[in-house]
Structure formats: C-alpha cells, structure tokens
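Student: Compute the structure for the input listed below.
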Amino acid sequence: MRILKYIFDFYIQSSLHVALAVYALIRITFLKLNISYDEPVAHFGFFGTIVGYNFIKYDELARVKKVKLTRTFKAIIGLSILSALFALYFFVELKTKTKLIGLGALLLTILYTLPFFPDKSNMRNWSGVKIYLVAAAWVGVTVLLPVINADLDISIVVVLKCIQRFVFVFVLMLIFEIIDLQFDEKSLETIPQKLGIKKTKLLSYFIIASFLILDFFISHHQQNEFNNYHINKELQGYNLDNFYYVIINSKAQIILFFLLVLFTFYANCNRNKYYTSFWVESVPFFWLILLLVFS
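Tutor: Reported below is the predicted structural model:
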C-alpha cells in the first residue's frame, strides 16, 4: 500500500497528471475543430508541460533554497530531462509558425519563474496576474498550437474556442485559489483574497454559465461553415467524412457544466491536496471521455 501511495504521489508531483490533462485538452481541440490527430503537437504539449511545470515548481527549491536532493526529487529531475529531450524531438517536427507559439510558451514559462529584472520579482508573484497568465498559456498550447499546425484559418469558431478554453481554465484556477487561500501570501491579491470565497464562487458560477453559452455559439458558427461548404465547396481544414466529430451532442457540455459547478461548490480551505492536484485536474479527462461517448 505504501508503494502504491509513493507511485501515486510521484505521478502527481512529477506533473505527469497535469501533462495528461493538457494532452486531453489538445485531443478535445482535435475533436471539436475536426483536426486529424497530430502526433507532434499532442506529444510536444505533453512532454513540454512536464518540463515547464517541473521547472516552475522546483526551480526555486533547487536554485535558491538548495533543498536536499531526495530520491523522489532526483527521479523528477531525471524525468524532466528525459521529457525535455522528447519535447525537443517533437518540437523539430512542428511547422515553423507553430514553433513560434512553442517558443512563446517557453518564454512565458521562464518569465513566470525567473525575475525579468534583478530587483524585481517574477511574474508568478505579480499581484493578481497569475491566474490570467496560466489560462492564456493553456489556450496557446491546447488550442492555438493544434490550429496553427493544421494550417487552419483563425476563424470566428477558433476565436470563440480560445475564449471558451480560457474560461474553462480560469474556472479551474479559481478552485485552486479557493483551496490555497490560507497559504497564498496577501501580496498576490488573488480573486478569493479580494472577493472572499462566497463571492468568488458566485463569479465562478457565472463564468461556468458563459462556458456553456459559448458552446452554443461555437456550434452555430460551425454549422454555418458546414452549410457554406455545400454551397461553394471551398471550406478549408474540414474533412466531411469525419464531420460528425464537429457536431457534438450537447449532453456532454451540460454534464461538464454540472461537474464544474459541483467542484466549485465543494471547494473550501479544508480540502486535502488531492482535491485539486488530482480530481480538479482530472476534469479535462472527464470532458474528453464525455465527448467520445456522445459524439
């Protein structure tokens, strides 16, 4: 039992779980925008997330605090180095314009972790900025990366999908901030610190509702693009043989809506670390499964 707990904790601490969540969101983008499976994009997102998140979480411990290298810490470093090699391999396989997005995500990770100026703090400690930076980074990796590498135009559907993905990650981050309220420094000025838990949850419910509404707009515009294809036969980026992947049954989105509401409702400072680090970060898996079941 102790071995199983060690393996599970390593799975969480090494960022494998969050990397799989990113992978799931990339697969969701493939399904939602009817993009054929793109191995370099999916695997670059997976391995790049392991490298990026471990750098963010453990850089200060190793570089500044110089904590003792335990067996687990050494294993995480080894996994990160191996993941960096895989990420580099799949990065080379990306198209040139897609690489620019990948380099942008790398730069954001570095600025998020390391101070840009010697006498200034890093972006992670900028008041009220963290949640927006994380949401924007996830949009870039899980939506823009697949779209650009597939040579799709930045249509209204893609723009709405970016907004919806930002909203989705923003809601998950709000849950994290509620759980971490007692640990976060006041200088961070997180949303729960400013509004309190009750008002933060009300804000989250409103945002979750907008997530569901956005999906109806996306479906409407996708249907229009589908109809226009039959009229002028010039729509690029869509394979009509697999177009049923685009028209997703609304049941999946409605179930996801209630799932987000429940996770928000039961979020409080007394929840253990697995509530967010495992269960909340598992929401992208649930979303992907729902889409596969109802598509």
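
Student: Going by C-alpha atoms from here, please, whenever you check contacts or count neighbours.
Tutor: OK.

Student: helix/strand/coil for Phe117?
Tutor: Under DSSP: H, G, I helix; E, B strand; the rest coil, the three-state class of Phe117 is coil.

Student: So what's the residue count around it?
Tutor: Per other Cα atoms under 10 Å, the neighbour tally for Phe117 reads 9.

Student: Name the residues that touch stretch 41-57?
Tutor: 14-16, 18-20, 22-23, 26-27, 76, 80-81, 83-84, 86-88, 90-91, 94, 106, 109, 112-113, 141-142, 145-146, 149 (Cα atoms under 8 Å, 6 or more residues apart in numbering).

Student: Here is the second sequence; please produce its structure so I can put it next to the first one:
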Amino acid sequence: MLEKEHSEIRRQQPLADWLRTGIEALLYSSVFISLCAFGLTVETYLLTGNKVSLPMACFVFLATLFTYNTSSLQRMWRGWRAKKGGQSWSIRHQKELAVLALLSLAGAVVLYFLFELRINLWFVLTLALISVGYTVPLARNRLKPFRSVPLLKVFLIALVWSAVTVLFPLIDASVALDSPVMLIWLRRFLFILALALLFDIRDYTYDRHTRTLTFPGLLGENYTRFLSLGLLVLYLLLVLLTEEGEVLIGLLSAALVAGLIVWNASEEKPRIYYALLADGAMLVHFAFVYLAVS
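Tutor: Reported below is the predicted structural model:
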C-alpha cells in the first residue's frame, strides 16, 4: 500500500515541477503583465464602442514585453554574468530574457510600420524613453534610473500605463481626446496608481537600503495602503459619474477585487502575490468589462 502511494507521488512530482516552471516563466518573463497591458488596451476599445484593433493590442503587448525585459538586455550588454545558485528566476534566465526583449522590440517595430499605426512616433519614443529609463540609466554613470527619484516611480508607472492602454488605441482609432475620453484616461491612471503603490510596499526594504524615498518610507506601510484605497475610492466616484448598467457593475466589481488585494498587501507577502494578484487585478478589470459588453 505504501509503495503504491510513493509511486503515485513520484508520478505527480514531475507534473508539479512542470507546472511551477511554467507559472514562473509566465510571471517572471513579464509575459503575464504584458497580457494585462493587452487586456486593458482591448478594454479601452470596448468602453468607447470602437472596433478592437488587434495589431494595436499586440503592439502594446510587445512594447510592454520589451520594456520589462530591458534590464536583462542591459546586463548582457555590459557583460554581467549571473553567479551560480541563489539567484532570482530573471537573473538565471537573463540570456533568454535579453533575446525575448530584442524579439519583442523587433515585433513591435514591424507591427507599427506594417499596419501603419496612427500614433505619433515621437509620442511613442517619449514614453519608451520614460519606460526604459525607469530601470536603466539613459546615460551611463551620469543619470540614475527614474525609479531612484524620490516618490516619482509610482506616478511614472501610472502615467505610462494609462497613456499606452488608453491614449494609444484611441489616437490610432482617430477618436477625439475630448472630456469623456480624458475621464477614461484619468480613471485608468488612478486605478494603476493604486496598484503601483503596492510595489512600493513590496520593495520597501530594498528602497530603504538604496536610500530611495517612496511612499511607505514617507507614510509607513499602513498609511500607504490607505492611500491606495483612497485612490480606488476616487476611481469609483469617477466610474459612478461616467458609467451605467452592466459596465458600471463590472468596473465596481473590478475595483472591489483590487481593494481586497490592496487590503491584504504587506512587505511580508511573497513576490508571487504581487506578480500574480496585484498585476492580475488589471486582467480582472478587463475580464469584467468584457463580460459586461458581451
């Protein structure tokens, strides 16, 4: 009987290992968060009643994938080598991630010109510089990454994400950036800003060691959570003023899910909590809107 149980455990172990490896690759290669960007871009079309442009959504996916893997590309460019053992997943697989960054950049460039996406190239490059400069110094030994600027990083994240997932698709669709559109942008900005604060909580010890002032360092972990919840309340007020029917219910539900994730966030939570749940709140946001309009 015991031999049979041990045999069953041995058969299940490879499956569990493959599953864990797959989840790690999905999360830490930034494919998952790029899917979140894809979903939010599609959501913008749905909210405004415009036809979904898959080339634009794929462009945002690839651009996000490139941006989040530029640190691996930088390390490879400088000839930095990972030490054996005890390294994070992204460090152990930095060569693969550097290749992924280059392939995603090439794909984004091909999509931009092949489908003649109608976004001003200078606008794209400006946001790209902000995104890359967030983690990679734009001038070696002269400038620090933008994330090192006190209290700035969460606003940069919210600004870039809201611009890319709201303004990019609507500009490409030739939609006028009037008050209703800008309210959608503001809602998205507040929602992303609320989630971005969670990563300040996650990185509190690291930021303290690097002497980077963040909101948890200024306000403390608890008050940072309350600030995040307050931003979600502002988001809810805007949703109540601008939406109705099933879309309103969907967005309220998405905010409730995000609120629960914020409420339970702490520095002690494992990194997968943030990679899967905090980022995943954006995908939940898209899913509720998709169900509401289907």
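
Student: Now do the contacts for the counterpart of Ser162 of structure 2 in structure 1.
Tutor: By TM-score structural alignment, Ser162 of structure 2 lines up with Val139 in structure 1. For Val139 of structure 1, the contacting residues are 162, 165-166, by Cα under 8 Å, 6+ apart.

Student: possible to save the residues you listed as CSV with distance to Gln222 of structure 1, neighbour count and secondary structure?
Tutor: Putting the contacts of Val139 of structure 1 into CSV (distance: Cα to Cα, whole Å; neighbours: other Cα atoms under 10 Å; DSSP: H, G, I helix; E, B strand; the rest coil) gives the following:
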residue, distance to Gln222 of structure 1, neighbour count, secondary structure
Cys162, 14, 20, helix
Arg165, 17, 23, helix
Phe166, 19, 21, helix
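
Student: Just the closest of those to Phe286 of structure 1, please.
Tutor: Among those, Arg165 lies closest to Phe286 of structure 1 (Cα to Cα), at 15.0 Å.

Student: Check which helix or strand the residue nearest to that closest one when sequence neighbours are not counted maps to.
Tutor: Nearest non-adjacent residue to Arg165 of structure 1, counting by Cα to Cα, 6 or more residues apart in numbering: Val139, 6.0 Å away. For Val139 of structure 1, the host element (DSSP states H and E) is helix 130-139.

Student: distance from that helix to structure 2 after superposition?
Tutor: Superposing on structure 2 and averaging over aligned pairs (mean Cα distance after the TM-score superposition for structure 1), helix 130-139 of structure 1 comes out at 0.8 Å.

Student: That helix: which residues count as buried?
Tutor: Using 16 or more other Cα atoms under 10 Å as the test for burial, helix 130-139 of structure 1 gives 130-131, 133-139.

Student: Give the aligned equivalent of Met56 of structure 2 in structure 1.
Tutor: Met56 of structure 2 maps onto Val41 in structure 1, by TM-score structural alignment.

Student: Start from the N-terminal end of structure 1 and give the helices.
Tutor: Along structure 1, the stretches classed as helices by DSSP state H are 2-13, 16-32, 39-63, 71-93, 96-113, 130-139, 145-149, 156-179, 191-195, 197-232, 250-265, 273-274, 283-294.

Student: Adding distance to Met123 of structure 1, write the ones you listed out as JSON lines.
Tutor: Formatted as JSON lines, those follow (distance: least, Cα to Cα, whole Å):
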{"stretch": "helix 2-13", "distance to Met123 of structure 1": "22"}
{"stretch": "helix 16-32", "distance to Met123 of structure 1": "21"}
{"stretch": "helix 39-63", "distance to Met123 of structure 1": "11"}
{"stretch": "helix 71-93", "distance to Met123 of structure 1": "22"}
{"stretch": "helix 96-113", "distance to Met123 of structure 1": "5"}
{"stretch": "helix 130-139", "distance to Met123 of structure 1": "7"}
{"stretch": "helix 145-149", "distance to Met123 of structure 1": "23"}
{"stretch": "helix 156-179", "distance to Met123 of structure 1": "16"}
{"stretch": "helix 191-195", "distance to Met123 of structure 1": "16"}
{"stretch": "helix 197-232", "distance to Met123 of structure 1": "23"}
{"stretch": "helix 250-265", "distance to Met123 of structure 1": "26"}
{"stretch": "helix 273-274", "distance to Met123 of structure 1": "24"}
{"stretch": "helix 283-294", "distance to Met123 of structure 1": "26"}
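
Student: Great, nothing more from me.
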